[in-house]
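# This is a predicted model, with the sequence first.
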Amino acid sequence: MLVSKEWLNEYIKIDADIDALAEKITRSGIEVDSIKKYGEDIKKLVVGHVVSKEKHPEADKLNICKVDVGEEEPVQIVCGAPNVDVDQYVIVVRVGGRLPGGVKIKRAKLRGEVSEGMICSLQEIGLDANVMPKKYADGIYVFSNEPTPGSDALEALLLNDEVMDFDLTPNRADCLSMLGAAHEVSALYGNEIKYPNTDLTEAPEKATQEISVAVQNEEAIPYYAARVVKNVTIAPSPTWLQSRLMKAGIRPINNVVDISNYILLEHGQPLHMFDQDHIGSEQIVARYAQENEKITTLDGVERELLASDVVITNGSEPIAIAGVMGGDFSEVTDKTQNVVIESAIFNATNVRQTSRRLGLRSEASSRFEKGIASERVIDALNRAAFLLQDIAGGTVLSEVVSDGTLPETSKTIEISTHDVNQLIGFELSTEEINVIFNRLGFATNVSEDSFEVNVPSRRNDISIKADLIEEVARIYGYDQLPSTLPNFESTTAGYLTDNQLKTRKVKEILEGAGLDQAITYSLVHKDVAKDYALEEQEVVELMMPMSEDQAVLRQSLLPRLIDATRYNVARKNKNVALYELGRVFYSNGENQLPTEVEFLSGILTGQYTGNKWQQKDEPVDFFLVKGIVERIAEQLNVSFTFEAAKLDLLHPGRTAYVKLNDEVVGLIGELHPKVEKENDLDRTYVFELNFTKVLEQPVGKIEYEAIPRFPGVSRDIALVVNTEVTTSTLISTINENGADILNHAEVFDVYEGEHMEEGKKSVAIRIDYLDVTETLTEEKVSSVHNQILEALEQQGATLRA
């Protein structure tokens, strides 16, 4: 909403400069986005009267004009505007003057003729071409009145002004008008408001003899009112009216249309002007549209209506879409003589639905959508009739023709001084609170420290006590709120929970390993929702998804991480390492909240980059990813085991489950070649952990042991086993039979090749023995070692010669 200070001063006098006013309004809760100061870069701009005009002897498109600028003799100005003519009152910038953009005006010769200044268009003095009257779009501006030559042109145009741009939130629809802005300023400064003149001189003839009004659906049209104005003269609006509209961002058309736009901005009440002679009947009927009923709107487009649309009709066919746009055959034209003014309240929901569906968003529809003040419906109607009488020379017929019930113009809320002070921490007196309510324009009945506050309908954002308390705090000043510290009997230092500490540690590990954190959408396509899921669960489907790709909640983080990797690789970022810590969702049935589980997932493809000065890049492989997962387990002080697995979308020979206490809590693997091909990826490895289960694993206190005083013994063995035997099985057997001197067993080589029997492989294992109480003897080590070998042989393993 653009608010002109000059226009605002018509309703409330403000001594503060524009910057101070904007700051005070912003502090009260309405942000002033910007301030436009029209006269800031302009000097020596005066009113000129064109006394004579002659063709330039050397240029067909130039005219030599003698212009009275308030001096003893007219000055000569060469002008190229096609619409310049004798006896016009125009805008002139004198020699030595300046225009917006740093343009300086000097005495010049144009094709041999001296030019003592410049006759200006509105665009040249800073107005946007989109808001200028069309007749002046390609030429100079001509005053509709006769201001004194030599007087300040900015004052004559009401452009010696500053305009604030209010960034209004949807609840503050009351400030979508100049009177609303005046009420806001009045609340802040306490100055009285002067309301616009609506003193009509009505003709004896009654409007009810000319036209009737009927409302068929009051839920859609609670109230409809009209006035009839006869014998109007269509002409350009006065300069002051045109100027105010242009400063508010609206293009002047003619006096009748401009008056309806003026009232829209002044009162916040949209009006519509019908040409009475083209309505087609002597009755106006407001109703719901009939299904597939058609109307051609003012923009010349034929529109098909639905039964939920509200229309204004002549009893048989629509002449306007209520609150949105009028019909073409009843619009005001240059030949209009008799006007019917409409002022009504329409159902906000209907207007919003219709304007959105038809793509007809306007200043009027935006106000109807947010709610219209009941108390201004008749005032706006009378004000429009007054201006038509005053500006267009119309005759206003007596009486308002109406139907429906005008909603209540106020609502009553009870509140007390204690309620206000308790919530916002002030110590305001009853009198101080009452003054604030009165400055807001709320009538009050006060009994001791209790109030009955009558809130006008223009403030439809106020409905409960808390709203009134907010208004008191806002007007008194948020910056006046007392600063207090919380009062605690005992305080404790803040700290991170165990889970927060563990999460941060895991992030440090992954980022230290070169992975970048990703955050992906929780919504996925139904076809991939269960891909890579660790559990068989029902998915959670959205009732109204935005698209098929975002129709259900995920059960794995990997599908979206694969999408992110594909996106990067397609843009020449071949080496990708991402991780995500996010939630998956399992359905608990209809009307039940889903179960949310924290997951930790990662994806790596391309080359794994080390330090350039220490090592070469290496391709990502299964064991690199397994090492990252083992590093996570080490830092969380848990022990993972790995078991070969087969999953549909992962490589059949390079996939493993991650187990914790014999329970599957995750997976590691390479994407299936088919999946890699579909996503244009090279070998790509992923991991996924049920992080919630990992964090639930209890971790005891760290117990320290003394460094052993006795030396250990290591023995290497090479076992020949069937190819399908996993090394983890061999390690488990060794651990189970190592008695109390087995310290560690680790695989250091696996061989399959030409020197091995088909279906066999060689596994080399290093076994470390240690006794912390005494020196190991050969006999003791051999006894345990042989016991381990016997157990391995029972499982089909043989020592390799």
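Structure received.
# When you work out contacts or count neighbours from here on, use the C-alpha atoms and nothing else.
Noted.
# Residue 304: how many residues sit nearby?
Neighbouring residues of residue 304 were enumerated by other C-alpha atoms under 10 Å; the total is 14.
# I'd assumed residue 294 was in contact with it.
Yes: using C-alpha atoms under 8 Å, residue 304 is in contact with residue 294, at 4.6 Å.
# could you point out the longest helix in this structure?
helix 778-794 (DSSP state H).
# could you point out which element follows that helix?
Once the chain leaves helix 778-794, the next helix or strand it forms, by DSSP states H and E, is strand 798-799.
# what's that following strand in contact with?
Applying C-alpha atoms under 8 Å, 6 or more residues apart in numbering, the contact partners of strand 798-799 are 717-721, 792.
# and residue 173, what does it touch?
Counted by C-alpha under 8 Å, 6+ apart, residue 173 has contacts 367, 370-371, 459.
# Kindly reformat these as CSV containing distance to residue 330.
Converted to CSV, the contacts of residue 173 look like this (distance: C-alpha to C-alpha, whole Å):
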residue, distance to residue 330
367, 23
370, 27
371, 26
459, 34
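# Out of these, which sit inside strands?
Using DSSP state E, no member of these falls in strands.
# Comparison target, given below:
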Amino acid sequence: MFVSYKWLENYVDLSGVTPEDLAEKITRSGIEVEGVERTGAEIKNVVIGHVLECEQHPDADKLNICQVDVGEEEPVQIICGAPNVGKGQKVAVAKVGAVLPGNFKIKKAKLRGEASHGMICSLQELGVEGKLVPKEHADGIYVFPEDAEVGSNAVELLNLDDAILELGLTPNRSDCLSMLGVAYEVAAILDRGVKLPEAGQSSGEEKASDYVTVNVEAKEDNPLYGAKIIKNVKVGPSPMWMQNALIAAGIRPHNNVVDITNYILLEYGQPLHAFDYDRLGSKEILVRRAKDGETFVTLDDTERTLSSSQLVITNGEEPVALAGVMGGANSEVQNDTTTVLLEAAYFTGAIVRGASKDHGLRSEASTRYEKGVDPDRVLKAGERAAALMAEYAGGEVLEGTVLFDEMNVEPAVVEITLEKINASLGTAISVEEVKDIFRRLQFDVSVDGTSFTVTAPTRRGDITIPEDLLEEVARLYGYDNLPLTLPKGESTPGGLNNHQLKRRTVRRYLEGAGLLQAITYSLTNDDKAAKYALDVKEPVRLLMPMSEERSNLRLSIIPQLLEVVSYNKARQNDSLAFYEVGSVFLQESGEELPMEEEHIAGALTGLWHSHPWQGEKKAVDFYVAKGILEGLFEELGVSEAVSFRQASMDGLHPGRTAEILLDGEVIGIIGAIHPEVEKELDLNETYVFEVKASPVFHYEKPALSYSPIPRHPSITRDIALVVDTDVKAGDLKSVIQEAGGKLLKEVSVFDLYEGEHMEPGKKSLAFSLKYFDPAKTLTDEEVVKVHDGVLAAVKEKAGAELRG
């Protein structure tokens, strides 16, 4: 619901309260204000101008040279390309130095050799959405009424200096789907009165009952129907203030008759419909259920096939409106309409909602009927709309309202005690304070000791039980004023268990590393169900799948992450990094239901680092993905127990894939996507990983130990070993570590050489070894003794020779 601050001022005194302050107060009282927009806040120096002369540009067919009076000593010359500009018009002029939305500044210019000192503006150029601009001004400039004062502020006249509050209403607060409903709410918050609009009186000597009769067959669906007749109507533009109000609320102006019904819809929250009486085809209104297969053309020129579950307004024979949803093209108000039949009715929410859903027609009217309108305002809204048609369309309102009325709605009477209020809220509110809150809400209340009997008005259909009254007291007393208390007695403090803490650590770390969280379907198709699975199981197929694409429970998260990467790459996002902590489903033999196992998976592609200014780029590779996992294992405290081993898996690159082991047990996989799969999914080089969460989360870490800062120097030795090409660096490193004993503290690979100076089938691996004794300074003899043992071990166990 869009609420105009200036419009709201017609009903409630808002002096001393800015739109932003009001938004804060409304939000704190329980209705969220999603935003406050000031449409014309950026606009400066735009005034009303009078076009004195308008001649075609000598060198441009679509341009006109206009002499415009902008309230200064001399007229200014402006070149304008709008097709509807003409002599004698009052228009919006952005003078030289003006600022338009988007920080667009107006300067002196020359167009095809002719000077232009300003710009004649359309509504779109002043920040109004194109879909809200009246049709007659949609393709050109906006023309003001003749009484607009030259030189006056155009922004104020267009009401663009208004503030629009967007209310995010919950379904129970349909009373605030109207300006009057919001006015009651704001008046209660500010403790001020509400000024209601005057409904108006009939002015004609003839009676409406002489022109039409109203009959209702579907009484349960339509317990109240009123029809008013307005004669001698002249259809034309609605007054400017009304157009401004509709535009502020997000409704496009059409003509005075339609605009008045829309204005009352917003003011009272009561949908109305205007029929062209002469096109109605009879003097009868009959409300009934539609016949199955009956057809009807709505205002959008679409033929609708109706069913018996839908309610229609008919002329006794054929439908002229789909009740509460949309009128018919056969009775539409047009420019030659002179007599209007105005409908003000109460339709039940269920019947309107069903028709709206069946035909895919959701309108401002159907929304209000679905959520519930105030029965007490139905006829008042009709009277007010008829009076406005008399005032702004020159109409003559015939005496009386032709009425069908079997409405029986009584205000809800609800009781609550002070003890319940204070016990529930933890407050010590007095009887007088509670009574004053109900007074501000304009609820009738009687007090018997500490018991309150409250009569809720029909506009507040959400008040039905004591808890509803409790909510009203709490929100107007102020949620911020409710005391903060801790539970008394024995209790177990809340908190996250170890698994939840580890899961949160994983998410925090991976997002800190630059990966975005993805949440994908657990359902996939037959081809992808078992792809990249860490545990080979029979996929679980659903008995009644939504589609073949979502027919199996997944065994791996990687296929879904690759879908995410492919989707984003197709939209020109090339550098991507996603992760997901989700479940896979493993079918165990003899078990009816699969076991749900949590996995951590990721997918990376494109550039990992890019610094265009320094000209630095680093593409994602195997070691980027591996480094992210190593950092994660370090964060979780299991890095000492984790190792990587070369592996192969269908769908992954044969030379860039490794298993992840925890204490020798395989818990995951990391690698590059196979080029054939990349081509199939239209991916660039992409790396993925997937790890079982449970072994990592529940790993029993050794007790934390500390060692003193070294006081003695270490000794480093570098060796290059010639081995067969099939010998793995990791295996050789393990041999070195084992042979080095307690003195060997660090071993790292720093070079691999395979080239023309190496025998066929051989390669050179270079290691850096650091020896250190925390108790003393090592001598060369001690290091040489251990180092020789290392060289002997690698020769014996791996056939390694020291490279000369």
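Sure thing, it's come through. Fair warning: this is a prediction, and the values are worked out from it, not measured in the lab.
# Please state their TM-score.
Scored against TM-score structural alignment, normalised by the length of structure 1, the superposed chains reach a TM-score of 0.67; 726 aligned residues with a C-alpha RMSD of 6.8 Å.
# measure stretch 440-454 of structure 1 end to end?
11 Å (C-alpha to C-alpha, to the nearest Å).
# Could you list the residues in contact with that stretch?
Counting by C-alpha under 8 Å, 6+ apart, 183-184, 186-187, 410-418, 430, 434, 437-438, 455-456 sit against stretch 440-454 of structure 1.
# Those in helices, which ones?
183-184, 186-187, 417-418, 430, 434, 437-438.
# report the longest strand in structure 2, please.
Max-length strand for structure 2 by DSSP E is strand 44-56.
# Give me the helices and strands touching the helix or strand following that strand, please.
Per DSSP H and E, the first helix or strand lying C-terminal to strand 44-56 of structure 2 is strand 64-69. Here strand 64-69 of structure 2 touches strand 44-56, strand 76-80, going by 3 or more C-alpha pairs under 8 Å, 6 or more residues apart in numbering; DSSP states H and E.
# what packs against the last one?
Yep, that's strand 76-80 of structure 2 we're talking about. With contacts taken as 3+ C-alpha pairs under 8 Å, 6+ apart, strand 76-80 of structure 2 sits against strand 64-69, strand 114-116, strand 119-121.
# Now with 7 Å, please.
When contacts are defined as 3 or more C-alpha pairs under 7 Å, 6 or more residues apart in numbering; DSSP states H and E, strand 76-80 of structure 2 sits against strand 64-69, strand 114-116.
# quick one: the first one to strand 76-80, angle?
Direction vectors for strand 64-69 of structure 2 and strand 76-80, defined by axes from the mean of the first three to the mean of the last three C-alpha atoms, to 10 degrees, enclose an angle of 150 degrees.
# Tell me who's in contact with the spatially closest residue to residue 642 of structure 2 that is not a sequence neighbour.
Computed as C-alpha to C-alpha, 6 or more residues apart in numbering, the closest residue to residue 642 of structure 2 that is not its neighbour in sequence is residue 662, at 4.6 Å. Contact partners of residue 662 of structure 2, counting by C-alpha atoms under 7 Å, 6 or more residues apart in numbering, are 641-643.
# sorry, back to before: please render the helices and strands packed on strand 64-69 of structure 2 as CSV that adds distance to residue 747 of structure 2 to the earlier fields.
Formatted as CSV, these follow (distance: least, C-alpha to C-alpha, whole Å):
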stretch, distance to residue 747 of structure 2
strand 44-56, 71
strand 76-80, 79
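# Of all these, which one comes closest to residue 225 of structure 2?
strand 44-56 (45.2 Å; C-alpha to C-alpha).
# in stretch 326-345 of structure 1, what's buried?
326-332, 336-345 (16 or more other C-alpha atoms under 10 Å).
# Ok, stretch 677-692 of structure 2 next?
678, 681, 683-692.
# Off-centre distance for the helix or strand that residue 582 of structure 1 is a member of?
Residue 582 of structure 1 belongs to strand 576-586 when elements are defined using DSSP H and E. Its chain's C-alpha centre and that of strand 576-586 of structure 1 lie 27 Å apart, by C-alpha atoms, centre = their mean, to the nearest Å.
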